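>>> The amino acid sequence is not available; the structure is as follows:
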């Protein structure tokens, strides 16, 4: 079970500074691993969606959006994912994820993506093996999306999309002194950046000339866990006290969204990929319970009656979809 991000990652205090030597070692080992890795190329284009930091930046809604963009353009996308939090990919296993799959087996994000996108999705620690398995099972797939795949260099990629939320970058230091898996300079190597929120001067300098497109996550209704056909406008809960449950990388974003909609939020933050049990949703009063879509796939079986999912979609700035499709076509022409 993933733990909450350490508080010291938000500043360059004494503990972060004490860990700087380990960060330098981490950076050296990461660069060496990348230099020694021989990427495995697939017979179809691969689009990587990822980030340079640990924690949530909105990658799952972006993968959903990207799958829709590709479908509208006439492609047949498939998705590969690590399957974090599930048992199916443990010890090198591979598994095709059904839309109604068990999050405990396949991981919460893969099950959510399989349900949202309708795309074939295979989980596995070995990304090239997962991709080859997907193509064997679904030879109609003509492009693959690698979810959270920026640091998985064994899988060759034709296009990289970095999802950036400045709030997840903390003190801008590498692990373990900070939340970065790679330096900010890595952002200058991607094909486009999707920016959730404002970019400060340091981030803009790191990104350099890479095209940046704004993104936001939005949702206008809530869905009953007991009956997905039962939906309410989020505005119907304005002024009401609600229990907001989030076991995601950045729960505060979820709480802020609900508060901005006029709800009186009682926040309940759980670790990312938390394995919920019924007792986690007992709060001792009759106030409605709202949760993210990623948490809802794990709680539907035992959620109380007045429990609601707040699904969100990624809204991406104009021009991003066109650039992605153009890069794909350029790659196909030059291949």
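All right, it came through fine. It should be emphasised that the depicted structure is a prediction, and the values quoted were computed from it without experimental measurement.
>>> contacts and neighbour counts: CA atoms only from here.
OK.
>>> so where's the longest helix in this structure?
Using DSSP state H to define each element, the chain has its longest helix at helix 20-36.
>>> so after it, what's the next helix or strand?
Next helix or strand after helix 20-36 toward the C-terminus (DSSP states H and E): strand 46-50.
>>> Off-centre distance for the helix or strand just after that following strand?
Sequence-wise, the next helix or strand downstream of strand 46-50 (DSSP H and E) is helix 59-72. Chain-centre distance of helix 59-72: 12 Å, with CA atoms, centre = their mean, to the nearest Å.
>>> now stretch 119-139
With CA atoms, centre = their mean, you get 18 Å for stretch 119-139.
>>> got the end-to-end distance for that stretch?
13 Å (CA to CA, to the nearest Å).
>>> ok, residues contacting that stretch?
For stretch 119-139, contacts defined as CA atoms under 8 Å, 6 or more residues apart in numbering pick out 40, 42, 67, 77-83, 88-90, 92-98, 106, 110, 114, 141, 144, 152, 154-155.
>>> how about stretch 245-255: buried residues?
245-251, 253-255 (16 or more other CA atoms under 10 Å).
>>> Presented hereafter is structure B, for comparison with structure A:
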């Protein structure tokens, strides 16, 4: 659930039920738009990594994991992304050292960590066409988010689900869902960050699901990225934990599980950080996510550290994705 999400999104109380007629209208319009939208087919397969809820579910680490698996299997992948939080009005390729204020924080992180071509644009088909124009050797495209962007045809849909973000299970504006839970029964694969609820298990029907965990062991200095220390070195110490992601609680809880004592500083997703956001007088180390580090590196104070994580996904997920990709099934 996003840090600034309305409280009534968490349970089906009076406010949620009062808004339920608007949710019904939202759902009807969403279904109508999906039925009437014909996806543009591209000369290479497109894999969409998305979700059905507002807020973060862990898509970025999944995209990083997927790119590494595709490359290991001999593919030459590229990425398209909306570029949320950036200022690009058309389409643009993102350099590995790009400015997050221009291209968006997640695209810059992906461009630097995945070392593959990435193009941003609100018009995802246009971004995909530009990617192929600039990199004709690209043979598979991964769409970072965009499950509801139906103008982009896709060969495969991977839904990343964090049950904690599903809230009361109602559609916007009564709840946090952009599509009903039943939509998960239509995707190719579900990657779940957390235990599946009974309602979620029913929604998945015959769709295979795989568990995901985010793991990390090192801290990387924002001042000198070549300098790393084991995160357990700070066990038992108070640290300032800064997180401007979809669900900051996940970051804080992970630090606690590693034995640290985080002083929590949650910010909205895609927050534009300023030096004063990192100004603390007690001298304790400052820890932040990789997504936040790309925005803070230019002005971060001393003793400021990035905590990079990797997605650990259940056995068999990569093989299933590669098999479906090989079979070449496409949907518009």
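Thanks, I have it. The model shown is predicted, which means the values in this text are computed figures rather than measured ones.
>>> Which strands and helices lie in contact with the longest helix of the first structure?
Helix 20-36 of the first structure sits against no helix or strand, with contacts defined as 3 or more CA pairs under 8 Å, 6 or more residues apart in numbering; DSSP states H and E.
>>> In it, which of the residues would be classed as buried?
Those would be 20, 23-24, 26-27, for helix 20-36 of the first structure by 16+ other CA under 10 Å.
>>> Contact partners for residue 309 of the first structure?
Per CA under 8 Å, 6+ apart, neighbours of residue 309 of the first structure: 222-225, 290-293, 296.
>>> And the residues you listed, which is closest to residue 171 of the first structure?
residue 292 (26.8 Å; CA to CA).
>>> so what's that closest one up against?
Counting by CA under 8 Å, 6+ apart, residue 292 of the first structure has contacts 245-246, 254, 309-311.
>>> likewise residue 51 of the second structure?
Here residue 51 of the second structure is in contact with 57, 145, 147, 159-161 (criterion: CA under 8 Å, 6+ apart).
>>> returning to what we had before: list the ones among the contacts of residue 292 of the first structure that fall in strands.
Residues of the contacts of residue 292 of the first structure located in strands (DSSP state E): 245-246, 309-310.
>>> which of those lies closest to residue 266 of the first structure?
Nearest to residue 266 of the first structure among these, counting by CA to CA, is residue 245 at 8.7 Å.
>>> returning to what we had before: now the longest helix of the first structure on the second structure. Mean distance?
Superposing on the second structure places helix 20-36 of the first structure at an average distance of 0.7 Å from its equivalents, by mean CA distance after the TM-score superposition for the first structure.
>>> Can you check the distance spanned by stretch 175-192 of the second structure, start to finish?
End to end - CA to CA - stretch 175-192 of the second structure spans 20 Å.
>>> That one aligns to what range in the first structure?
Aligning stretch 175-192 of the second structure against the first structure (TM-score structural alignment) gives residues 178-195.
>>> Return the distance of the most centrally placed residue in the first structure relative to residue 161 of the first structure.
Residue closest to the average C-alpha location in the first structure (CA atoms, centre = their mean): residue 59, at 3.1 Å. In this view, residue 59 of the first structure and residue 161 of the first structure are 10 Å apart by CA to CA.
>>> Please enumerate the shared neighbours of those two.
With contacts taken as CA under 8 Å, 6+ apart, residue 59 of the first structure and residue 161 have 49-50 as neighbours in common.
>>> count of residues packed around residue 200 of the first structure?
Residues lying near residue 200 of the first structure (other CA atoms under 10 Å) number 9.
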